[in-house]
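**Student:** Sequence and predicted model, in that order:
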Amino acid sequence: MRGFWPIFKRELFALFVTPLAWVLITAFLFFQGWHFYIIVVNFAAASGEALGDTGPVQAFFGQTMLLYLPLLVICPMLTMRLFAEERRSGTIETLLTAPVGAPAVVLAKYAATLATYAAMWLPTLLYIVIIARTGEVDWRVVGTSYLSVIAIGAGYLAIGTMTSALTNSQLTAAVLSAIGLCLLFLFGLGEFVFPDGPVREVATHVSAWTQMNDASRGLVDSRRLVYDATVVLVPLFITVRAVEAWRWG
């Protein structure tokens, strides 16, 4: 793993020295702030009653589509330039001739986008602080919700990293990644459509909606964490093999 930290710092700097990361973070926080505001207003309008049978924190993380829509856009945009831009500009040749292994290159680039993704969610802790100042907060729910949203995002970013390695066009990488994520997300929603049987069971298992609903109630299913880890490891393995193929021509 020699060379991991220099590449990690280089990628993190490249993300934040350009407007891309700042625009994405600003748009993400604006959208989620609006999302949080809608929930709080509706909760207050219900005279303190919970939305459904839960509180505003649970509703924010587990009961609206507004949590997922930004992820299907932001994750592809964060990862689209990782390899595609280097291949287009030719700088990938310099990187591949350096004494750095392909796993270190892939993991460093991926870790930089994951750190940026986590940084996007960090300011949303202020929403929890606001709720805590006006009522009770179940911190177990907060912990499981953030764990799940990071785990889901980690898988989405891994898929985006893979698509960036399979093309030399940032736009193509972003589109392919977005299509793949949307199909995966929609298949998970098939748990509400498919009849009882193996297909529905698989859809339920991969459903981000169900995972976040469970997390918003303080529940973490180890089988889902194994699935999340698989969604991370398989695309990254394919990416490593792609990078090794470039190195050996």
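**Tutor:** Looks like it came in fine. Note that the structure is a prediction, hence the values are computed from the model and not measured.

**Student:** From here on, just use CA atoms for contacts and neighbour counts.
**Tutor:** Fine.

**Student:** For this protein, which segments count as helices?
**Tutor:** Under the criterion DSSP state H, the chain contains helices at 4-17, 19-45, 56-62, 69-79, 84-89, 91-97, 102-121, 125-134, 139-165, 170-189, 198-206, 208-215, 222-247.

**Student:** got those helices as CSV, with mean neighbour count columns?
**Tutor:** Shown next, in CSV, are these (neighbours: other Cα atoms under 10 Å):
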stretch, mean neighbour count
helix 4-17, 16
helix 19-45, 16
helix 56-62, 24
helix 69-79, 22
helix 84-89, 18
helix 91-97, 13
helix 102-121, 20
helix 125-134, 12
helix 139-165, 23
helix 170-189, 20
helix 198-206, 17
helix 208-215, 22
helix 222-247, 17
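
**Student:** Return the distance of residue 237 relative to residue 91.
**Tutor:** Per Cα to Cα, to the nearest Å, residue 237 is found 22 Å from residue 91.

**Student:** typed the wrong thing, it's residue 5
**Tutor:** Counting by Cα to Cα, the gap from residue 5 to residue 91 is 18 Å.

**Student:** For the residue most central in space within the chain, list the residues it contacts.
**Tutor:** Note on the chain: the residue nearest the mean C-alpha position is residue 153, at 1.7 Å, using Cα atoms, centre = their mean. With contact taken as Cα atoms under 8 Å, 6 or more residues apart in numbering, residue 153 is in contact with 71, 75, 114, 117.

**Student:** and if we set it to 10 Å?
**Tutor:** 68, 71-72, 74-75, 114, 117-118, 147, 159, 228, 232 (Cα atoms under 10 Å, 6 or more residues apart in numbering).

**Student:** cool, and residue 94?
**Tutor:** Per Cα under 10 Å, 6+ apart, neighbours of residue 94: residue 86.

**Student:** again, only using 8 Å
**Tutor:** With Cα under 8 Å, 6+ apart, residue 94 has no contacts at all.

**Student:** do the same with residue 243
**Tutor:** So residue 243 contacts 102, 165 (Cα under 8 Å, 6+ apart).

**Student:** can you tell me how far it sits from residue 9?
**Tutor:** Residue 243 is 20 Å from residue 9, by Cα to Cα.

**Student:** how much space between the residue nearest to the centre of the chain and residue 246?
**Tutor:** 27 Å.

**Student:** wait, doesn't residue 176 sit right on residue 163?
**Tutor:** Yes - if you go by Cα atoms under 8 Å, residue 176 and residue 163 touch, sitting 6.5 Å apart.

**Student:** also this one, for the comparison:
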Amino acid sequence: MARNIVITGAGKGLGRAIARRLAADGDTLILLGRTLSKVETVAAELGNGAYALECDISSAASVRAAFAAIKERSGKVDVLINNAAVYQPYSVTEVPDDEIIGSLATNVAGVMYCCRDVLPLMERGSQIINISSESVAVPFAMLTFYQASKAGMERYTQALHEEVSADGIRVTMARAGQMMDEDSTWGVEPDRARRFFEGNMKRGINQRERPISHFNSVAEVFRSLVNLPVDVNISQVMLEARRA
């Protein structure tokens, strides 16, 4: 039976790759993104009833409106994949206010908003997957705020699992390593990118030598997670890039 699967940040990158992989097996994808044109393009590509909604998960009102529209159109949600996130490398003294606020509002509060508003649309056996980052454990330079926001999201995911398990809702935290595809761009000005690379080298992290996975490969893991039998849950999964 086809499931209704919501993915945040589905207009590009990992979110788009997961949507493509799940749609290939007949699931109905509901794609959320800040830029409506991007998620509409992906939905049109997927077909099979996929549709897109504009949603800035850092805004409680935007999330509330999106899930109200999902309830009206689809009735229920079987799987929510919280993929959307923001990050930029900054030292702790140079980081602008909006980067601090944006990291917390999107990477922590945004996940909380989406989980809160999806739960009334879920039945027993439904699933929430929150995507974290290896940077929680790897001491990258200049990622303090991203690391802190993802660590907060991980703790929230653990607490959420404890709270909703009695209702039959499964919760998974997926901590992912480095990944990209042919369309990947970073958009960091050269000076900060240079200092980020050099700072990591000083910490023994050579980014040029670290393996990087393809988004399509990582998407296969989410296919497996979504396909788990209803009496099985994986509370945490660590995805590490490796050389093929």
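**Tutor:** Cool, the structure landed. Not measured: the values here are computed from a predicted model.

**Student:** TM-score for this pair?
**Tutor:** TM-score of the superposed chains, computed with TM-score structural alignment, normalised by the length of structure 2, equals 0.32; 123 aligned residues with a Cα RMSD of 5.2 Å.

**Student:** From the contacts of residue 153 of structure 1, pick the one nearest residue 208 of structure 1.
**Tutor:** In terms of Cα to Cα, no member of the contacts of residue 153 of structure 1 lies closer to residue 208 of structure 1 than residue 68, at 8.5 Å.

**Student:** and after the longest helix belonging to structure 2, which helix or strand comes next?
**Tutor:** When structure 2 is parsed with DSSP H, its longest helix is helix 144-164. As assigned by DSSP states H and E, the chain's next helix or strand after helix 144-164 of structure 2 is strand 170-176.

**Student:** buried stuff in that next one?
**Tutor:** Under the neighbour-count criterion of 16 or more other Cα atoms under 10 Å, strand 170-176 of structure 2 has 170-176 buried.

**Student:** Can you convert those into TSV and add a column each for distance to residue 33 of structure 2?
**Tutor:** Listed next are the buried residues of strand 170-176 of structure 2 as TSV, based on distance: Cα to Cα, whole Å:
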residue	distance to residue 33 of structure 2
170	24
171	22
172	21
173	21
174	20
175	21
176	20
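
**Student:** And the helices in structure 2?
**Tutor:** 13-23, 36-46, 60-74, 97-104, 110-118, 144-164, 190-202, 215-226.

**Student:** so which of these comes closest to residue 128 of structure 2?
**Tutor:** Comparing the helices of structure 2 by Cα to Cα, helix 110-118 comes nearest, at 7.6 Å.

**Student:** which other helices and strands contact the closest one?
**Tutor:** helix 60-74, strand 79-82 (3 or more Cα pairs under 8 Å, 6 or more residues apart in numbering; DSSP states H and E).

**Student:** How far does stretch 100-118 of structure 2 stretch from one end to the other?
**Tutor:** End-to-end distance (Cα to Cα), stretch 100-118 of structure 2: 26 Å.

**Student:** Cross-check the contact I'm expecting between residue 28 of structure 1 and residue 120.
**Tutor:** Yes - contact status for residue 28 of structure 1 versus residue 120: in contact at 7.3 Å, counting by Cα under 8 Å.

**Student:** Need the residues touching each of those two.
**Tutor:** By Cα under 8 Å, 6+ apart, no residue touches both residue 28 of structure 1 and residue 120.

**Student:** From what I see, residue 112 of structure 1 and residue 12 are in contact.
**Tutor:** Yes - with contacts counted by Cα under 8 Å, residue 112 of structure 1 reaches residue 12, the gap being 5.2 Å.

**Student:** any idea how far residue 42 of structure 2 lies from residue 170 of structure 2?
**Tutor:** For residue 42 of structure 2 relative to residue 170 of structure 2 (Cα to Cα), the value is 27 Å.

**Student:** Equivalent analysis for residue 215 of structure 2, please.
**Tutor:** Taking Cα to Cα, one finds residue 215 of structure 2 at 24 Å from residue 170 of structure 2.

**Student:** Next: residue 20 of structure 2.
**Tutor:** 23 Å.

**Student:** Over to residue 30 of structure 2?
**Tutor:** 19 Å.

**Student:** swap in residue 154 of structure 2?
**Tutor:** For residue 154 of structure 2, the distance to residue 170 of structure 2 - Cα to Cα - is 15 Å.

**Student:** if we can go back for a sec, I'd like the helices of structure 2 as JSON lines, with mean neighbour count and distance to residue 7 of structure 2 appended.
**Tutor:** Below are those laid out as JSON lines (neighbours: other Cα atoms under 10 Å; distance: least, Cα to Cα, whole Å):
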{"stretch": "helix 13-23", "mean neighbour count": "23", "distance to residue 7 of structure 2": "7"}
{"stretch": "helix 36-46", "mean neighbour count": "18", "distance to residue 7 of structure 2": "10"}
{"stretch": "helix 60-74", "mean neighbour count": "17", "distance to residue 7 of structure 2": "12"}
{"stretch": "helix 97-104", "mean neighbour count": "16", "distance to residue 7 of structure 2": "19"}
{"stretch": "helix 110-118", "mean neighbour count": "21", "distance to residue 7 of structure 2": "10"}
{"stretch": "helix 144-164", "mean neighbour count": "19", "distance to residue 7 of structure 2": "17"}
{"stretch": "helix 190-202", "mean neighbour count": "15", "distance to residue 7 of structure 2": "29"}
{"stretch": "helix 215-226", "mean neighbour count": "17", "distance to residue 7 of structure 2": "11"}
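
**Student:** Please render those as CSV that adds distance to residue 54 of structure 2 to the earlier fields.
**Tutor:** Shown next, in CSV, are the helices of structure 2 (distance: least, Cα to Cα, whole Å):
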stretch, distance to residue 54 of structure 2
helix 13-23, 15
helix 36-46, 5
helix 60-74, 7
helix 97-104, 18
helix 110-118, 14
helix 144-164, 23
helix 190-202, 31
helix 215-226, 23
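
**Student:** To residue 127 of structure 2, which of these lies closest?
**Tutor:** helix 215-226 (7.7 Å).

**Student:** list the helices and strands that closest one packs on?
**Tutor:** Counting by 3+ Cα pairs under 8 Å, 6+ apart, helix 215-226 of structure 2 packs on helix 13-23.

**Student:** quick one: the helix it packs on to helix 215-226, angle?
**Tutor:** 50 degrees (axes from the mean of the first three to the mean of the last three Cα atoms, to 10 degrees).
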